[in-house]
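[1] Structure, please.
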Amino acid sequence: MTHAQIMRALSGLLLGFFCAILSSTVVTNALPRIISDLGGGQSAYTWVVTSSLLAVTASTPLWGKLSDQFSKKILVQSALVIFVIGSLIAGLAQNPATLITARVVQGFGGGGLSALGQVVLAAMIAPRERGRYSGYLGATFAVATVGGPLLGGVITDTSWLGWRWCLFVGVPFAVVALVVLQRTLNLPLTKRHVKVDWAGAFFVTAAVSTLLIWVTFADDKYNWLSWQTYTLVGGSLVLTLLFLFVETRAGEPIIPLRLFRNPTITLASIASLFVGIALFAGTVFFSQYFQVARGETPTMSGVMTIPLIGGLFVSSTVSGRLITRTGRWKGWLLTGGILLTVGLALLGRLRYDTPYPYIAGCMALIGLGVGMTLQNLVLCTQNQVSVDDLGAASSTVTFFRSLGGAVGVSVLGSLLTTRIGHHALSTIGQLDTQDQVTAAKASSGGQLPNPALLPAPVRTWLEGAYGHGIGDIFLYVAPVALIAFLVTLFIKEVPLRATNATAQLTETERTP
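    Presented below is the predicted three-dimensional model:
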């Protein structure tokens, strides 16, 4: 296929991917207002993010395995339909519980789009050339990520629209993507009559869900060391063991355990787990910082995150092209790990009055690091598996990245509540008696406060607590990114293959 033919075939896929990312990021800067209007608190704020990540995590291996058995085109279109249904339910939500449920549906569709995007790329494009087109995928991710918060902020601040339209905005893009996919994406279909590993899908979902319930409510509803902790952690371990038992006996396991005999796949999966923690947990609290700790509007909150997305856009496109030109990828992987770690560590000094140029520089470092890391962990995995395991291997790496993000957001969301409370309590004595009463009322009730409605001294006190608390979160995430970097040191750089998955499949079928 020529470059023009590949881009035409990828157009609908990239549009669908754009739709998923846009609908996910467009609510980022609206979340503080959404949770406030629906009467939720910090726990609801965290779960709106976590529920979607959980669904992505649990569904990614299933989508990947299905892509090894059924039409990739139909699967992508099905994921788009599911995503649209979730978006419509979310836009009509009247309480946090409904919104969280809708985010689960959205996440299930989004998991399909994320997993299948990499699989379709691998089916059409050889690893040696894939860096260039993975760069296009990364650029689409960057454009949707930078456009989402900005668009969401404008929609939220526009009185005749409101935040609900942030949840509806992805629907037209999804409809267009469905039409374009129907006309442009044509891949050979290999019919394989095998059973889907539903038991494996159930147990991995149950194990992850139980773990997330524990980390979300620990230190809030119960202590870290309590009977609830022992029950939930023990239950998660039992479910994990049941999952492993089922996978060893499944004819077509959702995550083939034999893949982990390959050191590259094992190391890439571990690195993806820690990168997921650093990526999602390290960035999901930016909108809360800018709006609560600095009093910015949702629109300005989106504008102020541009350095993060700019770094991601530049590094994903540049590194992708250079990998295609040189065939060398590990250096980019290691450089990305260093930049990500340094950026997060520097943000550990974050406070409510930290100069914005300092914050922008740190965000740019994080964006550069993420752009060099995410796609290359998938690329090095795809380069070492057979065509029959392409979908499963790709989705396995994505699964661990999403798992890390879901667990990281939950754990750090709980820690953030604790750190904010600690800093608020240690500084409340600086207020006079009347302001202390006002501050106590503002911080009670479990809902996210609106700083604009508070007296100036109380507002400064609240912004200081949030700014310091979120700075602590970045400081906690930096060592996690360092672990991911150390793991990637041991990944062996294998030359990229010059044939795509479809060509490999054709050659296999021709071989007697």
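[2] When you work out contacts or count neighbours from here on, use the C-alpha atoms and nothing else.
    Fine.
[3] Three-state assignment for the closest residue to Glu247 other than its chain neighbours, please.
    Spatial nearest neighbour of Glu247, excluding adjacent residues (Cα to Cα, 6 or more residues apart in numbering): Pro253 at 5.2 Å. What DSSP: H, G, I helix; E, B strand; the rest coil gives for Pro253 is coil.
[4] To compare with the earlier structure, here is another sequence to fold:
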Amino acid sequence: MESIAQTENSTTNKHASGLEGQQRNYSRRETILTMVGVLLIMLLASLDQTIVSTAMPHIISELRGFDRYTWVTTAYLLTSTIMVPIYGKLSDMYGRKSIFLAGIILFLTGSALCGMSPSMNALIGFRAFQGLGAAALLPIAMAVVGDLFTPRERGKWQGVTGAVFGLSSVIGPAVGGWITENSNWRWVFYVNLPIGLLALVVLIFLMPSLSGKGKNVSIDYLGATLLIIGTVPLMLGFTWAGSTYSWLSPQVLGLLALAGLALAAFVIVETHKERTDKQPIIDPSLFRNKIFVISVLITMTTNMSLFGSIFFLPLFAQGILGISATNSGLLLSPLMLTLVCSSIVSGQIVSRQGKYKLIAIIGMAISVCGAAMLLRLNIHSNASDLWLAMVVIGFGMGFGVSFYTLIVQNAIPDKIGQSTSALTFFRQIGSTVALAAMGSIMTTTYQPAFHNAIPAATRQALPTHIITIFDNPNILLSPETQSLVSKQFSVLGAQGMATYQLLLNAVKIGLAQGIHNTFILSLSFMLGGLILVFFLEDKPLRGREAVEKKPGQDMAESDSHSSSYTR
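    Below you'll find the model as predicted:
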């Protein structure tokens, strides 16, 4: 891109940092203290996701919100997705530290409110508020790593950041399950508070400021408004389509049309702002970079697949296999641990070789095999079947999708904050759309599959209001409800209990079919990612030695790189 060459030609001082020298030479103390703050933030964000996911079946049972099961996460993703590119741009302009502080305060306030939720609708609303802060956590944390280290050095740091995600993947589900069974589910949100407060202390008193552009900066209010107007209806349309409203309903078509108009206006406005150097939230020129575009498409499709799988696995474990909340949380550990371990290994390989395409292809192929293995799960499956599929998925995903942030930062070194947040933005858009689509598929599949699983004679013999009790699979997640309903059937003796077990089995069949259909969609997304990875350019990763180059050499390389950026 031309802006890279312009930046290097502007002044001697600017060139001293250089295209290859975007990483300022921080002292060892500054680097370590900064990474402590970054790792605490990563732990905070990843723990929240794993703890809440495990507790969700129990939460929807107590708050009676199976029909809004996916909304608790959708609302969180909705607001956090909208804010990601805004935070990324602001962090480039004003520095990372202040944005971290603002994000954590909002996140912790939202966590406290979620814990006090009196109803399902209130929880959904407070999760949306929590998402406003969450948007500043992981994307900017990764941008900070980009500030501190060169692309080849970042591969080695995947081991440290991966260990944080590994810790959260083991502790999070176990803590979430234990809290759900032995305390009150509200503590899955309150547990964020001590970790968040510790992160705040580290940021305020220990972390040095990573300066932004300083003076002469402006906030793109019009672009932010158009982005919000375009993103919210888009995700709401996909969320309501097929469940609340039909796909061709005026409500859904109206939302999608509004989103299309707003996003088209957003592109026009941002293009004009970039041409006039008025600092748009997302520079349209990013999409002239082939590496960025392919990386965005791959992370969107693969995250759509992984997110859908992870979200519905605890429901399958608790509802179909009858595993407790604690143990269902632990069941996710193989997936996350293999993902982290393979991510660490792939990071070391990429860091040493400076190339990434072959590893990405191998990882994606393994992930496709794992996604296909999920299709084998049914009401006759056991925990081992689930465990094996998750190990394969985790191993493949760790090798296949763990370093696209690094790839994008390497391709666009002068816009680390913006490119990192844009990648996260589109990844979360994909996750939200996939989750909404999968939730719609599951809920619309369940009832027909449940009724078809009931023998015709039983269906005709039982009153409609009895069968209606089982129209909601919440009964599989609530031992109290099962006990109450079974007592009513026990009055009819052995035949009554046999009928009860038959209906309960039909509920499992219906739920299993609904989840199976979500796994089909998950596999299709993963196959799309496998095809896309073959189009990824294998651009060598830059190393620290580039900083040592003479100005003339660096300028020459910059010119050659600029042409490749605009391909």
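[5] Please state their TM-score.
    Comparing the two superposed chains by TM-score structural alignment, normalised by the length of the first structure, the resulting TM-score equals 0.92, with 503 aligned residues with a Cα RMSD of 2.5 Å.
[6] returning to what we had before: my guess is the residue nearest to Glu247 of the first structure meets Ala199, correct?
    No. The pair Pro253 of the first structure / Ala199 is not scored as a contact, 9.3 Å apart, by Cα atoms under 8 Å.
[7] Those two: who's more crowded?
    When neighbours are counted by other Cα atoms under 10 Å, Pro253 of the first structure and Ala199 differ, and Pro253 comes out ahead with 24 against 16.
[8] Which residue in the second structure aligns with that one?
    Under the alignment (TM-score structural alignment), Pro253 of the first structure pairs with Pro280 of the second structure.
[9] ditto for Thr427 of the first structure
    Checking with TM-score structural alignment, Thr427 of the first structure has Ala453 as its match.
[10] Tell me who's in contact with Leu236 of the second structure.
    Neighbouring residues of Leu236 of the second structure by Cα atoms under 8 Å, 6 or more residues apart in numbering: Leu255.
[11] give me the element it is part of.
    helix 221-240 (DSSP states H and E).
[12] Show the contacting residues for the match of Pro253 of the first structure.
    Neighbours of Pro280 of the second structure in contact, by Cα under 8 Å, 6+ apart: 219-220, 223, 270-271, 273-274.
[13] Apply 6 Å and report the result again.
    220, 270, 273 (Cα atoms under 6 Å, 6 or more residues apart in numbering).
[14] ok, the last one - contacts?
    By Cα under 6 Å, 6+ apart, the contact set of Lys273 of the second structure is Pro280.
[15] Am I right that it is in a strand?
    No. With three-state DSSP as the criterion, Lys273 of the second structure is helix rather than part of a strand.
[16] how near is it to Tyr221 of the second structure?
    Lys273 of the second structure sits at a distance of 12 Å from Tyr221 of the second structure (criterion: Cα to Cα, to the nearest Å).
[17] what do you get for Leu339 of the second structure?
    For Leu339 of the second structure relative to Tyr221 of the second structure (Cα to Cα), the value is 39 Å.
[18] Compare neighbour counts for the two and give me the winner.
    Neighbour count, other Cα under 10 Å: between Leu339 of the second structure and Tyr221, Leu339 has more, with 28 against 12.
[19] Need the counterpart of that one in the first structure.
    Counting by TM-score structural alignment, the partner of Leu339 of the second structure is Leu312.
[20] Quick one: neighbours of the equivalent of Val169 of the first structure over in the second structure, just the number.
    By TM-score structural alignment, Val169 of the first structure lines up with Val191 in the second structure. Number of residues near Val191 of the second structure (other Cα under 10 Å) recorded here: 21.
[21] And Ser61 of the second structure, by the same measure?
    Neighbours around Ser61 of the second structure, by other Cα under 10 Å: 19.
[22] what about it, distance to Ala422 of the second structure?
    36 Å.
[23] which residues does Gly172 of the second structure contact?
    Under the criterion of Cα under 6 Å, 6+ apart, the neighbours of Gly172 of the second structure are 47, 50-51.
[24] After alignment, which residue of the first structure pairs with it?
    Checking TM-score structural alignment: Gly172 of the second structure goes with Gly148.
[25] just Ile99 of the second structure next, same as before
    With TM-score structural alignment as the criterion, Ile99 of the second structure matches Leu75.
[26] How far does the helix ranked longest in the second structure sit from its chain's centre?
    In the second structure, assigned by DSSP state H, the helix with the most residues is helix 494-533. Relative to its chain's centre, helix 494-533 of the second structure lies at 23 Å (Cα atoms, centre = their mean, to the nearest Å).
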